[in-house]
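Trainee: the following block contains a protein sequence and its predicted model.
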Amino acid sequence: MAGMNLGYLAVRSAAAYPDYPAVICGDSVVTYRVFNERVNRAASALRRLGLAKGERVAILSPNRPELLEVLFATWKAGLAAVPMNFRLHRDEVRYILNHSEAKVLVHAGVYQDDLDRIAGDLAATRVTICLDDLAGKERGHPLTALDYRALLDSGDAEEWVEPVDGDDLAWIFYTSGTTGRPKGAMLTHRILLLMALNTCADIYPFGHDDIGLHAAPLSHGSGLYALPLIAKGGTNVILPSSRFDPETVFAAMERHRVTVLPFMAPTMVKRLIESEARTRYDLRSLRCIVYGGAPMYVEDLAAGLKAFGPVFAQVYGQGECPMTVTGLSRHEHDLNRPDRLASAGTARLGVQVRIQDAEGSALAPGSIGEIAVRGDLVMKGYWRDPEATSATIVNGWLRTGDVGYMDEHGYLYILDRTKDMIISGGNNIYPREVEEVLLCHPAIQEVCVFGVPDPEWGEAVKAVVALRPGHAATEAELISFCRNHLASYKKPRSVDFVEELPKNAYGKVLKRDLRARYWDGRTRRV
């Protein structure tokens, strides 16, 4: 079925607003004319590498302007993008590269050492493109290594957008899965175009006069929200540092007259609210803060509304249904309706949402069950994982793995997760990943990992371990052990020691009972 290539979003804005800033980073300003020309050069250079339509281009870098160029170049060339969290451990990077069968990796220079270590284990990747100047430095791997600047110089600025079907793959969004390994949600050109349109309709009406500041990773939510900004000819401001610092954000907001923060985790929002630096900057240009990725407590929202005014818009969703399943608009963030502030809003245009029981039957308003969604925003499936796809999309309904209820007006309230996913600071962490690493430690007999309440991060990773007889280990030692084998944000923030983990009659660890001790007395379990 014919569809529109996402690359046309850049073409349209370059024609309508050629001299308007598309991307700003520090003192660098790139207009839409120049942005589109650079995208064209990168796209033509990618085609000359001999990649077939639909093959994958992986991206590994902290936020920088080139990420948006590479995304649009990939689409214009008829290829699929595989953006990766820049904080992943090299073992996780290796897995995603091999699983996605990415032929090309575009990366920041800071990852060169890690790339040297895993290069011999890469099955499909044959070309690396470094975004930084590494001229004169020895390449420590056998892959064909190119410099991004040279790649652009070799490309052709002439406009060419590869025709695509609406169901052609555009983005593989890797998220944690039930096996403990990341799963790749397949997002098509049609899905992402509909997402951009619905974002403007439901969440925030992005316009040509909007200036968005990307403080969250472009490899995830913030990158998805760059699409409506570019589609409408708005400006994308990118912080030159990957470290989130409230005062740096405020300074950039004042300098560039930022109107919208396109996507932020509640942890980030809370830090902005609590920072005393906020009062030293002129933030009157701000119209909207889009937040999501984890629940936000009502008391924090109330403080935010007092600090910034009625600028908050909540999104609830997952990579399998970008960006949201439901949303709570700015005008619904009403201090006089704390019950609504506790909700995740109502269904987005383009999706149906329901609560269902374990057999997949719809439940009445007020009944607690699993949240399910269907519609054209739902992913095509999981990349190279038909079993996980069939277990997640049943009779056309995407099983989110979250538990909640809907009131009689269609407002969704999230209570818990059927899957044991931990969301800490907006990052998804699957306990089994951490457990498998800890079980490699010689002193550990058994372990159970889950999320516990944390006032800053929403949830923090807790490990409860039983040691082998005659062995010893400290909390600091085990946290350090995890840091050496996982992305730092996945490591436990605390470790409790027990003689034996509680189990049922069949020998299964009673994780829910362990977890309940730390959530006792709270209305929310996430």
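Mentor: Arrived safely. Numbers count the residues shown, from 1 in each chain.
Trainee: switch to C-alpha atoms for all contacts and neighbour counts from now on
Mentor: OK.
Trainee: which stretch of helix or strand covers residue 404?
Mentor: Secondary structure here is read from DSSP states H and E; on that basis residue 404 sits in strand 397-406.
Trainee: tell me the helix or strand right after that strand.
Mentor: The helix or strand immediately downstream of strand 397-406 is strand 412-417, counting by DSSP H and E.
Trainee: now do that following strand: which elements does it pack against?
Mentor: Using 3 or more C-alpha pairs under 8 Å, 6 or more residues apart in numbering; DSSP states H and E as the contact criterion, the elements in contact with strand 412-417 are strand 397-406.
Trainee: I'd like to know which elements the strand holding residue 404 is packed against.
Mentor: strand 351-356, strand 369-375, helix 386-392, strand 412-417.
Trainee: so which elements touch the helix or strand following the last one?
Mentor: Scanning the chain past strand 412-417 towards its C-terminal end, the next helix or strand to appear is strand 422-424 (assignment: DSSP H and E). With contacts defined as 3+ C-alpha pairs under 8 Å, 6+ apart, the packing partners of strand 422-424 are strand 427-429, strand 444-454, strand 458-467.
Trainee: and here is the other one:
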Amino acid sequence: MTLTIADLVRRHAGERPTAPAVTCGASTLTFAELDRRSSQVARALLRDAAGHGDRVAMIDKNSPAFFEALLGCSKIGAVLVGVNWRLAPREVADILRDAEVSLVLAGPEFVGLLPAGQAAVKVVVLDDRYEQWLQGPDSTDPRHDVSPHDVVLQLYSSGTTGLPKGARITSANLLPTADMAKTAWRMSERSVNLVTSPLFHIGGAGYSLTTLSQGGHTVIARQADAAGLLAEVERHGVTHAFWVPAVLASVLDAPEATGADLSSLELIGYGGAPMSGFLMLRAMERLSCGFLGVYGMTETSGTVLYLPPEAHDPAGPRAGLMRSVGRPLPWVEIEIRDPATTAPLPANAVGEIWIRCAQNMVGYWNQPETTAATLVDGGWLRTGDAAHRDEEGYVFLHDRLKDMIITGGENVYPAEVESVLADHPAVADVAVIAVPSQRWGETVKAVVVLRPGATATEEEVIAFTRTRLARYKCPTSMDVVTELPRNASGKVLKKDLREPYWSVTGAGGPATVAGPAGPAGPGRTAAAAALVRRWSVDWLNGRHPEVCEEILSPDYTLLIGGYLLGPRDEYVPATLAQLNRYPGLVVTAHQVIAAGDRVAVWFTEHGASARLEGRRAAWPGVALFRSNGEQLTHCFCEEDYYARRRQLDRSASDVVDAPAVAPWDPVPGTANPAAESVVKAWLGERDLRSAPVVIDDAVTGAQPPEQVLDVTGFTVNEMFSAGPQVAFHATQTGVYAGGLDGLEGALGDPALLHLAGIVEVRDARIVGGRVVRDRLGTARSLASRSSAPPSSAPRGSTQVL
């Protein structure tokens, strides 16, 4: 019975002693040799008083010594600590100190990274000195009593946002790779697996165990250069490989790829970073093999979700599955949960991925609080990744929750935008970040590396995205750089890209409301919270005294910049599910409060932001304000707008369906002619052919955009030219009914907006209709009766419907 990872090799050493186990360069170890040398490592560790629970570090490029050390540690219950050789000396010292290592195995070229003055830590250099260290009077397998639940491997996270954390992984966590090799990778004892990922990562260490578990042949690439990898495939008849997108692209672009015999390849896995559709199609055209998408992390001991080769069919009816990271392995449970409430979410709702399986690590080394926040009740592991799952169980990754951009109240996941930008023929590498915006709080910025010899302007790249994404997701600016900053593990350091724009003295300039700006969250909104709390108490006491006792209880809540600020000033990401838990009034400060001179504050009965119209919240009042950083100046007040809307809806019984229309091709950045014809056709049905139409901020006809307030017409939401879905709003003045705050800032005092109808268009077809035939006349009638503000409205306000 297999109990530890050492038992995997013990078994194959007995059954297939002369079969090749590990090859690196010109050196090959059989299973019998690998088993014997790992026993020599175990005996050498015991001679140096390293035993059960002691930590042994290894810092070197990929080599067979890693497997000898890992299996040797497994045989005596010691723990191998993989150290990234790309780290700076200070970072290496921090990890060695944190792990409390007693011995270090170091490649000759990395001895200089080790801290001086640690006499208690023995260093064995991986050259002839390592061979001498292995020699001893006894080289037999020690056969210690080791549990599969003993920690055998400690790998440190990349630390893009803070200090690295040491994930503690047991043999029991790693043993499912044997089943994974058969279920997902379709490996057998005849498989030849090329390992290119660093063995100090789970993508290298964990992945390599798939072939070893099956008795197959593992070929180790000491470093991932394209020419060398192509040569290894031809030399050894490689059947399987795992290549991150950057490595796959380098292989396809290498001159050596032309004419290379890659016919032995059966399956290539990919993951670790978003794979662009453009790169995927190139790979499928060039390589006649299957492709396997995988998702996992150090904390899950590797792969937990996989997208099989059958789901890679770009010409088939389910081509959209190629954007998925797949479904869970048979022994893995997955849920998508609300990150704030932790409640499970239904299909297609975006939330945090939670994983429960035998692969979940046992915790972080010496970090009980971080462990408790990651491994929660019931054996679930919180990944910190945002995703949704469709009705068939396929998971679609959005991004790390911490990297999410909130622009104008809409959530944008950088990975989605990066995937589109990666398809641009001039873009070699890309990162998407949030930068401050006076109007929207945050907007999307692309930071790109262009391909050698390629050119692309900011306007061209942005226009490219607008044909593929909703406009609010598209970059509003672009920087071109020679390379993206990355940490020692190769992950993009987005915090370094963001920092100049969010610092007080950086390119973004000061962005304050009585305090400096920062990323969305507590640090950015503390001053805004104080300002809104002070104002809301004063204003509500004057305007709504009958509800102030209930509303302004100690439990009343603020929603600022996408975060809920509770009565004890605790911040959590705001979601609809979280908002529903607050039956009392919520004061909502639009996120632009922390970025500049304007803020909209909504008061809602049911905890839903005024922008979340799907909640059908009743509004006691809506107010728009300006801020000079010290105080709020009232601009206008709207009382119980939705109550009037509901009354209008109830009085209109004549509902008609809009006609079907032909498809159109989006034209970004212009008043889309096809979109215009759709709206004009609808207007023609109602004898309104002469009415101007506002599409993507451009007015059809002779009127320039600045005269939009002076026309009576119809407005099309900017999403109209972005693709499959659009709502266009028929308004008395031609102004987008949902854009009061933005138009106020651009065009002066807000116009009287009277919603005359809403038509929803999906997939080039007007559906649902829900157009009230006489609503325009009803709105005009109401407008004439409410042209003067009531006496209760504050001075200078404009009363609207």
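Mentor: Nice, thanks for sending it over. None of the values given here were measured: they were computed from a predicted structure.
Trainee: report the TM-score for the pair.
Mentor: The TM-score (TM-score structural alignment, normalised by the length of the first structure) is 0.79; 454 aligned residues with a C-alpha RMSD of 3.3 Å.
Trainee: can you tell me what part of the second structure the strand holding residue 404 of the first structure aligns to?
Mentor: Correspondence between strand 397-406 of the first structure and the second structure is established over residues 380-389, with TM-score structural alignment as the criterion.
Trainee: give me the residues contacting that stretch.
Mentor: For stretch 380-389 of the second structure, the external contacting residues (C-alpha atoms under 8 Å, 6 or more residues apart in numbering) are 336, 347-357, 360, 373-376, 395-402.
Trainee: next: stretch 51-63 of the first structure.
Mentor: By C-alpha under 8 Å, 6+ apart, stretch 51-63 of the first structure touches 67, 74, 77-86, 97, 100-108, 168-169, 217-218, 238-242.
Trainee: how close does residue 329 of the second structure sit to residue 216 of the second structure?
Mentor: Computed with C-alpha to C-alpha, to the nearest Å, the distance linking residue 329 of the second structure and residue 216 of the second structure is 22 Å.
Trainee: the two: which has the busier surroundings?
Mentor: When residue 329 of the second structure and residue 216 are compared for neighbours, residue 216 comes out ahead with 23 against 18, by other C-alpha atoms under 10 Å.
Trainee: what's the match for the more buried one in the first structure?
Mentor: So, by TM-score structural alignment, residue 216 of the second structure is matched to residue 234.
Trainee: name the residues that touch stretch 278-288 of the first structure?
Mentor: Contacts made with stretch 278-288 of the first structure from outside it, assessed by C-alpha under 8 Å, 6+ apart, are listed as 204, 246-247, 250-251, 253-254, 257-262, 272, 311-313, 330.
Trainee: again, only using 6 Å
Mentor: With C-alpha atoms under 6 Å, 6 or more residues apart in numbering as the contact definition, stretch 278-288 of the first structure has outside contacts at 254, 257-260, 311-312.
Trainee: likewise for stretch 64-75 of the second structure?
Mentor: Residues from elsewhere that reach stretch 64-75 of the second structure (C-alpha under 6 Å, 6+ apart): 6, 38-39, 41-42, 79-80, 152.
Trainee: cool, and stretch 283-298 of the second structure?
Mentor: The contact list for stretch 283-298 of the second structure, computed with C-alpha under 6 Å, 6+ apart, reads 202, 265-271, 302-309, 325.
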